[in-house]
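Visitor: The sequence and its predicted three-dimensional model are supplied below.
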Amino acid sequence: MQNIVVGYDESAAARSALEWVADRCADRTCTVVLAMVTSALAPAGDHSKNRLALHEAERRVRDRSPGSHVESHRVGGTMPKALVMEADHADLLAIGVHRGRPIRTALGGWMPSRVIARADTPVCLVPDDWSASDEPVTVGVDDDASSDAALMFAAREAEAGGGRLRIVHAWSMPTPTMEGAVALLASPLQVKEGHRQILRDAVRRVRQARPTLDIEERLIAAPPGGALCAEGPRSSMVVIGTHRRGVLEAGLIGSVARDVIGEVDIPVCVVPPVTAQ
């Protein structure tokens, strides 16, 4: 059974996240927790209104996914710390994002980079204009281990949903380096073949783990963010790994995630390395 936390308020983006979770749990058995972060200083009338909103949200998930266990509660504290702590032992955290304002989410206007940088749980950002699709799950594969967890997460999602997996690896020619007066230029054919091997290795790992899964592979000469955005219209979800390098939160979520979040009308799942299996 998969445990999913949904950060919820009554905004359009949060409702999209709720509907996405209900849709993906329709043919699975899940535990869904709807968490609404509230302040202890909020007026008493707000508490009553929030309870009604959560009860209505529970009903919508149960109607769509009758086999799932659904509960809801208010979480005291501030965003995003309270929500990250609530999802600490979950398998997935789902939140809504306003596509016209990708730097902001539905939940009080906080920045999605803050929760992605802090969470040890995969975080799925669902745009407010999301609609259901039977297109493949698309995952971006890097040339290091940062995308290993994302690859396996995407494979599980594709198989559990009875769909297909598209594995994308983007490549470009390296910038020439200088040693004295000599520019070291790599052969384009050699570089492309090296990247093709990275893609083949990723496909091989998934086939070993999930031999019945339908896999499509795509080697694209483009920046990674642009390649994944181009695949967005033909995908039901985009899955991205993260290096978690750098000092600032923006650096922790990675440039590819920043390029994709808010640019596609499908969920974008950012998977930290610690979730590798």
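Guide: Looks like it arrived, so ask away. Not measured: the values here are computed from a predicted model.

Visitor: drop to CA atoms for contacts and neighbour counts, all remaining ones
Guide: Will do.

Visitor: Helices along the stretch 1-150 of the chain, start to end?
Guide: 12-24, 44-64, 81-86, 112-118, 148-160 (DSSP state H, counting those that start in this stretch).

Visitor: Any chance of these in CSV with distance to Ala94 as columns?
Guide: As requested, the helices of the stretch 1-150 of the chain are exported to CSV (distance: least, Cα to Cα, whole Å):
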stretch, distance to Ala94
helix 12-24, 6
helix 44-64, 14
helix 81-86, 10
helix 112-118, 11
helix 148-160, 14
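
Visitor: Make CSV out of the ones you listed and add distance to Gly246 and mean neighbour count.
Guide: CSV is the format used below for the helices of the stretch 1-150 of the chain (distance: least, Cα to Cα, whole Å; neighbours: other Cα atoms under 10 Å):
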stretch, distance to Gly246, mean neighbour count
helix 12-24, 29, 22
helix 44-64, 37, 15
helix 81-86, 20, 18
helix 112-118, 11, 22
helix 148-160, 19, 22
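
Visitor: Next one for the comparison:
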Amino acid sequence: MTAVTVGVNGSPESFAAVRWAAREAVVRELPLRVIHVQDWPAHPEHIEHIAGRPLAPEPLPPPGRSREAEHVLREAVRIAELHQPGVRVRTDDMAGEGLAAQVLLTEAGSSGADLLVLGSRGLDSLTGFLIGSTSLPVAAASECPVVLVRGHGHGDTDAGDNGSATGKLILGIGLKRSTGNDELLSFGCAEAARRNSRLQILHAWSLPAMYTYAETADPGIGDELAGHISQTLNRTVEPWRERFPDVSIEAKAVVGAPGAELVYASPGADLLIVGRRTRTLPVGPRLGHVAHAAIHHATSPVAVVPHA
């Protein structure tokens, strides 16, 4: 059975991801699967907790389980049920099964996860967000969409889902290739329909170098190109307006670098949606520069959607 799957390791960011994933599970009318997976050595923030254990011997936990894992999973269930009463939750402890990224990818693929949700650690406005050895490879190789949720605080606040919903989703698309946009538009329109949200479709472009001198001779050539791009964008989006008549869809073409423009648009959005091509490369799966910019610097949760 499909589910919304969330990976937790006991960090505040992972619990922020649980809150977001629980809401998404309710919206999608799916169960929530919480997977505990912890790389070794432990993250520095857990060292104090481990070092603070009493030296007196304690009863050994059952094979493959630990008190820390059980506590993390109990807390995840408590948070999910507190924020989304009635959500169906099941838990799995996968600690010790291998590298966290590999375990999450295997579990999400074998279980037919509808969506995989992970937390990401915030640094500061200059440096951006730390996407570590788990989130980055998972987002680059997952067969299902991956959502990275920002952790802004501790406890049971609405950290990680940016507080109350604003009712706006942002989706970035390109127009150079004929493939890929259908998967992105399908995901974005369906998400907006489930949430009763507005969808802003953003395409960023810049004037080709060959137009630089031509624009000097004819200042209106840039406006002509802008009009052509806007028409192409609207033609691309129009079939999806017909498929989702109840969704308010705005298509907007802006001049600028795609990654930067999506980051500028992200504050206040409920979700920023970007694509990732599923092509096979000699060096393995990778994220494009637009997805990299979004997941490192956008302030909203970011969905990375695989497409052809």
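Guide: Nice, thanks for sending it over. Please read these numbers as outputs of a predicted model, since none were measured by experiment.

Visitor: For Asp128 of the first structure, find the nearest of the helices of the stretch 1-150 of the first structure.
Guide: Proximity to Asp128 of the first structure (Cα to Cα) singles out helix 12-24 among the helices of the stretch 1-150 of the first structure, at 4.0 Å.

Visitor: so how far is the closest one from its chain's centroid?
Guide: 14 Å (Cα atoms, centre = their mean, to the nearest Å).

Visitor: So what touches that helix?
Guide: With Cα atoms under 8 Å, 6 or more residues apart in numbering as the test, helix 12-24 of the first structure has contacts from 6-9, 57, 60-62, 64-65, 94-98, 105-107, 125-130, 132, 161.

Visitor: For stretch 187-195 of the first structure, which outside residues touch it?
Guide: With Cα under 8 Å, 6+ apart as the criterion, stretch 187-195 of the first structure contacts 143, 169, 171, 173, 219.

Visitor: Same question for stretch 247-256 of the first structure.
Guide: 113-114, 116-117, 224-225, 240, 242-246, 258.

Visitor: List the buried residues in it.
Guide: 249-254, 256 (16 or more other Cα atoms under 10 Å).

Visitor: Tell me how far Arg234 of the first structure lies from Ala227 of the first structure.
Guide: 12 Å (Cα to Cα, to the nearest Å).

Visitor: actually Asp134 of the first structure, not the one I wrote
Guide: 20 Å.

Visitor: ditto for Leu213 of the first structure
Guide: In terms of Cα to Cα, Leu213 of the first structure sits 23 Å off from Ala227 of the first structure.

Visitor: Same drill for those two, tell me which one is more crowded.
Guide: Between Leu213 of the first structure and Ala227, counted using other Cα atoms under 10 Å, Ala227 has the larger neighbour count: 21 against 18.

Visitor: which one in the second structure is aligned with that one?
Guide: Matched by TM-score structural alignment, Ala227 of the first structure corresponds to Glu261 in the second structure.

Visitor: So which elements touch the helix or strand where that match lies?
Guide: Following DSSP states H and E, the helix or strand that holds Glu261 of the second structure is helix 258-265. Judged by 3 or more Cα pairs under 8 Å, 6 or more residues apart in numbering; DSSP states H and E, helix 258-265 of the second structure is in contact with strand 168-172, strand 198-205, helix 289-297.

Visitor: which of the contacts of helix 12-24 of the first structure are buried?
Guide: For the contacts of helix 12-24 of the first structure, a burial check counting by 16+ other Cα under 10 Å picks out 6-9, 57, 60-62, 64-65, 94-98, 105-107, 125-130, 161.

Visitor: so where's the longest helix in the second structure?
Guide: helix 221-243 (DSSP state H).

Visitor: average distance between that helix and the first structure?
Guide: For helix 221-243 of the second structure, the mean deviation from the first structure after alignment is 2.2 Å (mean Cα distance after the TM-score superposition for the first structure).

Visitor: Check the offset of the next helix or strand after that helix from the chain's centre.
Guide: Note on helix 221-243 of the second structure: by DSSP H and E, the next helix or strand toward the C-terminus is strand 249-255. Centroid separation between strand 249-255 of the second structure and its chain, computed with Cα atoms, centre = their mean, is 21 Å.

Visitor: which residues does Arg101 of the first structure contact?
Guide: With contact taken as Cα under 8 Å, 6+ apart, Arg101 of the first structure is in contact with Gly262.

Visitor: now Ser230 of the second structure
Guide: 252-253.

Visitor: The alignment partner in the first structure of it and Ser146 of the first structure, how far apart?
Guide: Using TM-score structural alignment, the partner of Ser230 of the second structure in the first structure is Arg196. Distance, Arg196 of the first structure to Ser146 of the first structure, by Cα to Cα: 18 Å.

Visitor: and the gap between the most far-flung residue of the second structure relative to its centre and Ala76 of the second structure?
Guide: Distance from the C-alpha centroid of the second structure, by Cα atoms, centre = their mean, peaks at Ala217 (44.7 Å). Ala217 of the second structure sits 63 Å away from Ala76 of the second structure, going by Cα to Cα.

Visitor: How much space separates Tyr211 of the second structure from Ile221 of the second structure?
Guide: 8 Å.

Visitor: Near Gly232 of the first structure, how many other residues are there?
Guide: That count, for Gly232 of the first structure with other Cα under 10 Å as the rule, works out to 23.
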